[in-house]
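>>> quick one, structure for this:
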Amino acid sequence: MSNTTPNWPNLPPIVVSRTVAANDLDIHILEALPPSSDPNSKPPLIVLVHGFPEIAYSWRKIMAPLAAQGYAVVALDQRGFGQTKERGKPIRRVKYEDDLSPYRILNIAADVVALVYALGYTSVVTLVGHDYGSHVAAHCALIRPDLFKSVVLMSAPYEGPPSLSAVQNPNGPSLMRMFNDQLAMLDPPRKHYMMYCSTPEANDDMINPPGGLHNFLRTYYHVKSADWKGNGNVRPLPQMSPAVLAELPPYYVMPLAETMPECLAPDAPSAEEIANNKWLTDDELAVYVSQYTATGFQSSLNAYRVMTDPPRWAKDLHIFTGKQIEVPAMFLAGVEDWGTYQAPGFVEKMRTQVCRDMKDENFVLIDGAGHWVQQEQPEAVVEQILRFIRTAVVPSV
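All right, here's what the predicted structure looks like:
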């Protein structure tokens, strides 16, 4: 393993950067240890798993406060993101034609498990996953309750393992593909962002957008935050139908003929809005820009390709059909985050069927936050995670 802490803005001094060999990867992590921890003992571990389009750096605001409460806090760059790379090889841009199998959800979950053991742990107090990382965390908790003592799912509800009908017909069209075909018949015609992200063109569209990558990412983060007024009416949707899904913002249900940069461009933040953004400064945004310039987006887009491909998704998970998450679970998101309700029915299923132990007080929506809740309202996120750990997992460190 190696230590090369980057000079990134607003990275607390307590947070160090290093690389850990695990699975077939050199996994880059950010790590914060309790200030007064005994070097001969291991403080209880919290693991943080980012989503799209983020990296371990997205957890920078909550790592030190959690560590100050006595926890070892580790945030990783997922497979294909940031500075994580294939073992012994340089960072590279994955191509659409490359083997997709490493991005199967079970292999991504295996990366997290391998990292935990490589760190010398056999128990994780809580595993926190945001956005796509929520799905990764959910599968880790589903499969390894012995290792992960609790789970926090952020901004993306988990609907559970595939149904028996999906398993019995793994080569049939995915539900998302069928809805996408129906969205194309609306007036005006639309498409679902997951299907767009699964196309060969998506990576090039987003890595080489008009106006440059910095402007595109600035707009992407803006429209999915509480700063964008278009997120002011977030609510549960009544049913899973094309007409209802068409009510979602354009970053979820896109105009059929447009790329992601094109459909978001009209809602780009003004110079004043950028200047007033305190949760993601231009210097902080430049970290994301530099990391994605090096890796491209294809690795992260491969997750969507797997999720929209029944043979890779349903068939791979069929052994877990009907299984529940047994450990204490929490859902945490921003009030102005459409990610909570983008799939009608998922929240209710998660709370009543999928998670055996998700109490009402552990379904939390935080005011003043959109999708990037741990960056927009980090103090509230820290408060809720600590409350959850202390009441649902252990009384104290």
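>>> every contact and neighbour count from this point should use C-alpha atoms.
Fine.
>>> check which helix or strand covers the spatially most central residue of the chain.
Residue closest to the average C-alpha location in the chain (CA atoms, centre = their mean): residue 51, at 2.3 Å. Under the criterion DSSP states H and E, no helix or strand holds residue 51.
>>> another sequence for comparison is provided below:
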Amino acid sequence: MHILEAGDPSAPLLLLLHGFPELAFSWRQVIIPLAAAGFHVVAPDHRGYGRTTSRDSATPVPVQYEDDLRPYTLLSAARDVVALAFALGYRTAAAVVGHDYGSAVAAYAALIRPDVFLSVVLMSAPYPGPPPLPFAIDNSTSMPTSGPTMPFPNADGALAALNPPRKHYATYYSGPGANAEMLHAPQGLRAFLRGYFHMKSGDWAGNDPHPLTVGDPASLAELPWYYVMPLDSTMADVAQSGAPDEDQARECKWLTEEELGVFENEYARTGFQGGLNRYRCRTDPAWMAELSVFSGRKIEVSAMYLAGTKDWNLYQNPGALQKMREECAGMDEEDVVLIHGAGHWAQQERPEEVVHEIVRFLKKVRSV
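The predicted model follows:
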């Protein structure tokens, strides 16, 4: 497992978990400031990303679509995080912080091992709780069917019926063609990544998030294409449609050309399949079923939610944000924080504010 770290190794541990398509490098602007606040800060590349190998082996073999999916389930990812803490010599961590897909990993790590992770910070992706199991079925005909990835049952069919027809990005990511279509994007890998990062950031004028109607398929048409794609498009097409012009790209201070090159070089070497396999696990009922053993259980440790005001992930799963606050994790009102003007990549776009909020939260919960 490849990590970036800073701070005194005897200080309290703070783990930072990245999302897709990201790397440990995504935390570059916050690692040292968080270490200066008194923590041993460690950011790993997830299994199958960057310089962390995909299997329990030191052999850096690129991940293939045909590979066994067991190493990429959420439970496996949570196990990796526990194993990392132990390997570093810690029995407890002050907090686990997760962004995007890393938010789900952090949530399950805190849910399953509250003895290890004493608090949790969830960034961008609200945590809607474990898949439900039917309850009191002798007295009711209703059955819970929605999962944590799709916004409602048969979302794919409902999206395909829209005019124009659409498809869910998680379904696309779960297909066999996504890796090659992004890795070999017609505009080039670097331009694909630039467009993708730009389109989900606060810099893109199309990001004006607002709540969607729960259970209403038509409301999903309000989501941008990177969440509900045109039915016949690839993600490379979507990224190209929202790509910045040369001046915008050159003036981007939070992702310089040099920094973009780090992402380009790593993904050119590994491809995207390691990250895409997580989506395959989350859209496959067979893999999600193992999480239903935690049905009805909520996060017991202190929790914070942090996102940008221009991040559509707030609402792309209608009702998830409210459910997280009311049912899945106990959060004080002051610990649901929206950073003005930031998009999906808050720790890159607004690192000073992210550091401030995380440190504020940790000071509060560690003094209790």
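>>> where does the TM-score land?
With the length set by TM-score structural alignment, normalised by the length of the second structure, the two chains reach a TM-score of 0.94; 358 aligned residues with a CA RMSD of 1.8 Å.
>>> quick one on the thing from earlier: and the counterpart of the residue nearest to the centre of the first structure in the second structure, how far from residue 217 of the second structure?
Taking TM-score structural alignment, residue 51 of the first structure has residue 19 as its aligned residue in the second structure. As judged by CA to CA, to the nearest Å, residue 19 of the second structure and residue 217 of the second structure stand 26 Å apart.
>>> strands of the stretch 151-300 of the second structure, start to end?
Along the stretch 151-300 of the second structure, the stretches classed as strands by DSSP state E, counting those that start in this stretch are 166-168, 228-230.
>>> out of those strands, nearest to residue 104 of the second structure?
For residue 104 of the second structure, the closest of these is strand 166-168, at 18.5 Å, according to CA to CA.
>>> with the first structure superposed, average distance for the closest one?
Superposing on the first structure and averaging over aligned pairs (mean CA distance after the TM-score superposition for the first structure), strand 166-168 of the second structure comes out at 0.4 Å.
>>> where in the first structure does that strand fall?
Going by TM-score structural alignment: strand 166-168 of the second structure matches residues 190-192.
>>> swap in stretch 188-203 of the second structure?
Under TM-score structural alignment, the match for stretch 188-203 of the second structure is residues 212-227.
>>> show me where the stretch 101-250 of the second structure has its helices.
All helices of the stretch 101-250 of the second structure, identified by DSSP state H, counting those that start in this stretch, fall at 101-112, 155-160, 169-173, 178-183, 189-199, 235-241, 246-251.
>>> in the last one, what counts as buried?
Spelled out, that is helix 246-251 of the second structure. residue 249 (16 or more other CA atoms under 10 Å).
>>> quick one: contacts of it?
For helix 246-251 of the second structure, contacts defined as CA atoms under 8 Å, 6 or more residues apart in numbering pick out 194, 256-257.
>>> check the first one too.
Contacts made with helix 101-112 of the second structure from outside it, assessed by CA under 8 Å, 6+ apart, are listed as 17-20, 74-75, 77-79, 81-82, 96-98, 116-127, 297-301.
>>> ok, back up a step: out of the helices of the stretch 101-250 of the second structure, which is the most enclosed?
helix 101-112 (a mean of 26; mean count of other CA atoms under 10 Å).
>>> and residue 366 of the first structure, what is it in contact with?
332-335, 373, 377, 380-381.
>>> redo that, cut-off 7 Å
333-335 (CA atoms under 7 Å, 6 or more residues apart in numbering).
>>> what do we get in the second structure for it?
Using TM-score structural alignment, residue 366 of the first structure lines up with residue 339 in the second structure.
>>> buried stuff in stretch 246-266 of the second structure?
So, applying 16+ other CA under 10 Å, buried residues of stretch 246-266 of the second structure: 249, 254-255, 260, 262-264, 266.
>>> okay, how far is it across it, tip to tip?
23 Å.
>>> can you get me the centre-to-centre distance for stretch 299-314 of the first structure and its chain?
Remark: stretch 299-314 of the first structure is offset 15 Å from the chain centroid, using CA atoms, centre = their mean, to the nearest Å.
>>> same question for stretch 285-302 of the second structure.
17 Å.
>>> test my guess that residue 169 of the second structure contacts residue 229.
Yes: at 6.2 Å, residue 169 of the second structure counts as touching residue 229 under the criterion of CA atoms under 7 Å.
>>> on that earlier part again, make TSV out of the helices of the stretch 101-250 of the second structure and add distance to residue 366 of the second structure.
What follows is those, written out as TSV (distance: least, CA to CA, whole Å):
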stretch	distance to residue 366 of the second structure
helix 101-112	16
helix 155-160	41
helix 169-173	37
helix 178-183	42
helix 189-199	34
helix 235-241	42
helix 246-251	39
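>>> quick one, which of those helices is nearest to residue 149 of the second structure?
Per CA to CA, nearest to residue 149 of the second structure of these: helix 169-173, 7.5 Å.
>>> packing partners for the closest one?
Packed against helix 169-173 of the second structure by the contact rule (3 or more CA pairs under 7 Å, 6 or more residues apart in numbering; DSSP states H and E) you find helix 273-282.
>>> residue range for the helix it packs on in the first structure?
By TM-score structural alignment, helix 273-282 of the second structure lines up with residues 298-307 in the first structure.
>>> for residue 305 of the first structure, give its distance to residue 243 of the first structure.
Distance from residue 305 of the first structure to residue 243 of the first structure, by CA to CA: 24 Å.
>>> residue range for the longest helix belonging to the second structure in the first structure?
As assigned by DSSP state H, the longest helix anywhere in the second structure is helix 351-366. Counting by TM-score structural alignment, helix 351-366 of the second structure falls onto residues 378-393 of the first structure.
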